[in-house]
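Visitor: just coords:
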């Protein structure tokens, strides 16, 4: 007891430390944190971004000198902690997704517990530099006597000064930023980025708003869509009346097809599927947004584009959609979707009925042992595919079913007893190594799925369409970019990691074909309708039937800046600053640079299609478009 009293007495007798020294320490430490963030996230102009950040962060800490001595400890701690936490969150988010978080990402906080293992996998010890000082600072401030001399400025002058500086800080990005939020970040710094992002989101600055008459004209123009209205179409009705099984394969990239690792095929069962009774699209690309896997489902089902800032399944669940499932139901199909995760994940239980999916089989409906059968986000693929067939054999025929695998989800952790690929030493304990092992296991589970479909008499009466939902190895995560460039023998750019396979398996057709056309997930709906022999062009679709299109085109808007696109000849990557002239372009086959002016038309097309799709989502226009079409038909 005496020792404790003495300790307290000694602490209280310490000479008070001036608060201005502590504030100066916090200011310098925060500048170092900002510099660290820029080193990890900015490709060029690091010094410019750093210099432009100094006035903003100076203003934050100068305000502390104006606080009353009574409150200075708590306020200083809160301000410094918030700055550190924001920078930590920015850095971790960037390492996971490849870009900075928007204010709208707060809407996805509910999904964090489900993907925490994936987020944890990208963490590096150095990232904790952003928050390592917060707890020691709190303890120090609590236990030390602080001497704080508040700046002696009249209250009126303080108010005028603070308001003026705040107005300048807030208005300068709005007045001078000519590009997008990424441009704001690269040229004005992290805090200006967050201010500008909040401004654009809260004011809908980047969203198109139209008067009622203009909106009506837009609807009339969209009702004139002539896409997919051809006659004598190739493969039209080749699968008429058959069951349609669409397998959305988690994180499956195209580079894996027909490739060996350490003398062993990575995807032997997918390779076998391609080799007989199948059409293989090797230039097919993801088109997901913030909703990732759920966006792949949405794009495939509606032939509309996802948003740049919101999950469609969460934010536009009340809209009317004229979906693939609804069209098939009119033709007598029963509709199913299978997923080995909780039914609430990505709001599927609410969105599916609106898409016309009558039967949703989720984790709650499968039999499993919680300790042994769950891998990563849900039920292991082997049990998932096996039990899915049990449901399908009881389904009303013909049926349409989306089957969404899950084991090969980031961070691709696999139980030791399920691993069959032996990794090279340089790939051990890497995301790349884990990824190919999980894909190899998922491929084996898919092979068993095909065999059980045959055993139950479902295979011959069905067509199986398989595609990857999105990339598994984004180059910004860990050392993916470096490892993949070495593995492929050339630079791992966005047209490589967004390249996912599409396989159309037609049992008994004797077709073996590789289709080279460039396509994306938005093209699945019209392509499937053609195979099923269904003529229904109501509503609005941005996709094209890949069997009957002369040219391919894919716009990308999320993991690369909006305006980026891929066509049969070239790849265009829009500059992060939103300025066309600063962009990159290359020949898709030779990978040699080309003049970006050759891409202006494609860039404008990408922007136009995306904005039109967003207008439809934001104003719930599909039923209006159909109504206008019906008027014209009558």
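Guide: That came through fine. Remember, predicted model here, so these are calculated numbers, not experimental data. Numbers count the residues shown, from 1 in each chain.
Visitor: contacts and neighbour counts: CA atoms only from here.
Guide: Fine.
Visitor: Which residue ranges of the stretch 201-350 of the chain form helices?
Guide: Using DSSP state H, counting those that start in this stretch, the helices of the stretch 201-350 of the chain run over residues 212-222, 268-274, 293-302, 312-315, 324-330, 348-355.
Visitor: Would you mind pulling the contact partners of the shortest one?
Guide: The list of residues contacting helix 312-315 from outside it, by Cα atoms under 8 Å, 6 or more residues apart in numbering, reads 291, 294-295, 298, 306, 346-348, 351.
Visitor: Nearest to residue 438 among the helices of the stretch 201-350 of the chain would be which one?
Guide: Of all these, it is helix 268-274 that lies closest to residue 438, at 13.5 Å by Cα to Cα.
Visitor: residues in contact with that closest one?
Guide: Here helix 268-274 makes contact (Cα under 8 Å, 6+ apart) with 257-258, 280, 443-444, 446-447, 503, 505, 512.
Visitor: chain center to that helix, what's the gap?
Guide: Relative to its chain's centre, helix 268-274 lies at 28 Å (Cα atoms, centre = their mean, to the nearest Å).
Visitor: Could you do stretch 480-488 as well?
Guide: Put simply, stretch 480-488 sits 21 Å off its chain's centre (Cα atoms, centre = their mean).
Visitor: Can you tell me how far residue 386 is from residue 451?
Guide: In this view, residue 386 and residue 451 are 10 Å apart by Cα to Cα, to the nearest Å.
Visitor: Next: residue 68.
Guide: Applying Cα to Cα to residue 68 and residue 451 gives a distance of 74 Å.
Visitor: so of the helices of the stretch 201-350 of the chain, which one's packed in deepest?
Guide: Stretch with highest mean neighbour count among the helices of the stretch 201-350 of the chain: helix 293-302 (a mean of 24; mean count of other Cα atoms under 10 Å).
Visitor: other SSEs contacting that one?
Guide: helix 312-315, helix 324-330, helix 524-531 (3 or more Cα pairs under 8 Å, 6 or more residues apart in numbering; DSSP states H and E).
Visitor: List just the one of those helices that sits closest to residue 199.
Guide: Checking the helices and strands packed on helix 293-302 against residue 199 by Cα to Cα gives helix 312-315 as the closest, at 19.6 Å.
Visitor: ok, second structure coming up, stack it against the first:
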């Protein structure tokens, strides 16, 4: 009996059981996977088993005591992978993928504080099993022989693991047909198959996507082109061309959600200046209150991509990083070629963050003002980079230097997790939820609002306001669903699945010189719709270009808003995590209409077309019109002492 207890196989079984229990504990304590019903609960419990058997079973192929050490090493590796996902999920409500691992440049010193803020003291409890295995190994290793186990034993273990996975997949496919073919949501995959099986699946998908560019040819774009042309919405003749020749100032509000507009905390308006743009008719702004972000793992980088190309971000990772060598037909290049716009991005952080110094050249952006252009002393910098107030103040002289008409994209930073301010900079009476993320969010949002108010004054004094189209938008959520307890306390209502979806609204407001603002426009729209809208405002027909959005001012605007995970919202109903909801009653629609089912297929089709276009780099095969000149990234040079790229490229064109 003792021989059995002290054997290598017993040690292996104990390691698998501990791994199984811990992984299931992670699922229940750390992840919000939306488990529904007995089958899904069973699969959530069952799915770690196959991973544990297959991965820890590899340790049984080694000799003698090495088997125990190998099993401990593998257990530690599996823990590190799972714990990395836990920390990542605590902010992103999502799982890491191979594509996100290519974005390691974003996890430098500027992210260090954010990562530490996501770690909890109780996390030390998650290594108890490894400590126990080390203790057990020290007690039993002396009982083991130096011989290798007979080969049939570890092979039988691996076969058992494969059978367990096959059963897992069979039950998952019965509960969720075409799970691996039609699911964009990683929460579904982890819920049904487990974290480690998802990692294998992700690796396969990543390799398939990488091979698509090599296999693609010009015929692959025809289907995408037909879809984009069919979705096109003709412009509103009262709006078309009214902004031609005007400067464009696009203000990117970091992590800013629409619920902040008109929101009062302890009797104080959080964003009084933005509220005034929405409600003061003399400001001539149009505010879209049903505008949604459509970002995924790329967050801010996804927002930039969508807002400049009308393409969706990738379902995994960031196209700014993984597709940085693609061909794009982006807004800065289009308006630069057709109407002589100079384009520039302003951002108080390092130029390589999100691979911007590479991808901007592909988008045709003439100049990039990054940290070297700003006073980055310790009083001006917090968290991710330059504070918003000095950022806007120091950007005014740079804006004045730009050749007009210009397209200026200004990216704020202070309202970013973990939402911290310097001493004396908070001006709101703070909330007291006990959740530092939620309590800090309102303070940094107020700081951003104050920075914007001063920036508008400076724009007017610089003579830039009256001749500029001004767009203001939020790039993605700031408060994830992991903070629902504190948010429910703040908002005074339960945050259901549908409510969480509704909180994905971000503000979009636009001021066009000489055009009377519409006040609040209730059209349902998303980031994907901005490029065709702005092209039509400038008098450029969007029909020539492969865009997945439609003009928000058009009477024919397609007002459904897809999310990257396959969910979507319309004016009447929403499809969230497998269920349809009535937007008025907030109740589940148990018998969706044929139109609803068709809309779901349309959304999945649209997302797949965008993926094909990006993964196959299909725009290299497409010429929108005779005026288009493919962007040559080698012509763009970013640096403080450089001449503007608009001048460099202009001279090159003249020399031709």
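Guide: Yes, it's here. The structure presented is a predicted model; accordingly, all values stated were derived computationally and were not measured.
Visitor: quick revisit: which of the helices of the stretch 201-350 of structure 1 sits closest to residue 106 of structure 1?
Guide: helix 312-315 (12.6 Å).
Visitor: Now do the closest one: which range of structure 2 does it align onto?
Guide: Counting by TM-score structural alignment, helix 312-315 of structure 1 falls onto residues 319-322 of structure 2.
Visitor: same check, this time on stretch 93-110 of structure 1
Guide: Per TM-score structural alignment, the counterpart of stretch 93-110 of structure 1 in structure 2 is residues 88-105.
Visitor: end-to-end on the matching stretch?
Guide: Its first and final residues considered, stretch 88-105 of structure 2 spans 15 Å by Cα to Cα.
Visitor: residues making contact with that stretch?
Guide: By Cα under 8 Å, 6+ apart, stretch 88-105 of structure 2 touches 30-32, 84-85, 118, 186-187, 199, 202-203, 206, 297, 316-318, 321-322, 352-354, 480-482.
Visitor: 6 Å - rerun?
Guide: The set of residues external to stretch 88-105 of structure 2 that reach it, using Cα atoms under 6 Å, 6 or more residues apart in numbering, is 85, 316-317.
Visitor: same question, stretch 222-242 of structure 1
Guide: The contact list for stretch 222-242 of structure 1, computed with Cα under 6 Å, 6+ apart, reads 461-462, 530-533, 625, 629.
Visitor: again with stretch 477-487 of structure 2
Guide: When contacts are defined by Cα under 6 Å, 6+ apart, stretch 477-487 of structure 2 is touched by residues 255, 257, 433.
Visitor: buried subset of those?
Guide: The neighbour-count test (16 or more other Cα atoms under 10 Å) applied to the contacts of stretch 477-487 of structure 2 identifies 255, 257 as buried.
Visitor: possible to save the contacts of stretch 477-487 of structure 2 as JSON lines with distance to residue 582 of structure 2?
Guide: Formatted as JSON lines, the contacts of stretch 477-487 of structure 2 follow (distance: Cα to Cα, whole Å):
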{"residue": "255", "distance to residue 582 of structure 2": "27"}
{"residue": "257", "distance to residue 582 of structure 2": "22"}
{"residue": "433", "distance to residue 582 of structure 2": "31"}
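Visitor: just to revisit the earlier point, return the member of the contacts of helix 312-315 of structure 1 nearest to residue 3 of structure 1.
Guide: residue 346 (56.7 Å).
Visitor: Give me the distance between that closest one and residue 187 of structure 1.
Guide: For residue 346 of structure 1 relative to residue 187 of structure 1 (Cα to Cα), the value is 35 Å.
Visitor: same deal with residue 382 of structure 1?
Guide: For residue 382 of structure 1 relative to residue 187 of structure 1 (Cα to Cα), the value is 49 Å.
Visitor: ok, which stretches of the stretch 351-500 of structure 2 are strands?
Guide: Taking DSSP state E, counting those that start in this stretch to define them, one finds strands in the stretch 351-500 of structure 2 at 367-369, 381-382, 385-386, 406-411, 468-474.
Visitor: Have a look at how far, on average, the longest one is from structure 1.
Guide: Once the two models are superposed, strand 468-474 of structure 2 sits on average 0.8 Å from its counterpart in structure 1 (mean Cα distance after the TM-score superposition for structure 1).
Visitor: Give me the packing partners of that strand, helices and strands only.
Guide: Secondary structure elements in contact with strand 468-474 of structure 2, counted by 3 or more Cα pairs under 6 Å, 6 or more residues apart in numbering; DSSP states H and E, are strand 247-253, strand 508-511.
Visitor: mind redoing it with 10 Å?
Guide: Packing contacts for strand 468-474 of structure 2, counted by 3 or more Cα pairs under 10 Å, 6 or more residues apart in numbering; DSSP states H and E, involve strand 247-253, strand 285-292, helix 300-309, strand 406-411, strand 508-511, helix 530-538.
Visitor: Likewise for the second one?
Guide: Judged by 3+ Cα pairs under 10 Å, 6+ apart, strand 381-382 of structure 2 is in contact with helix 388-401.
Visitor: Specify, as a residue range, where the helix it packs on falls in structure 1.
Guide: Taken onto structure 1 by TM-score structural alignment, helix 388-401 of structure 2 occupies residues 381-394 there.
Visitor: List the buried residues in that stretch.
Guide: 381-389, 392.
Visitor: ok, now stretch 489-505 of structure 2?
Guide: Residues 490, 495, 498, 501-505 are the ones in stretch 489-505 of structure 2 that count as buried (16+ other Cα under 10 Å).
Visitor: Out of the residues you listed, list just those in helices.
Guide: 490, 498, 501-502 (DSSP state H).
Visitor: Kindly reformat the residues you listed as CSV containing distance to residue 646 of structure 2.
Guide: Below are these laid out as CSV (distance: Cα to Cα, whole Å):
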residue, distance to residue 646 of structure 2
490, 48
498, 46
501, 41
502, 41
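Visitor: and of the residues you listed, the nearest to residue 279 of structure 2?
Guide: For these, the nearest to residue 279 of structure 2 is residue 502 (21.7 Å; Cα to Cα).
Visitor: Please look at that closest one and residue 571 and confirm they touch.
Guide: No: counting by Cα atoms under 10 Å, residue 571 is not a contact partner of residue 502 of structure 2; they are 11.7 Å apart.
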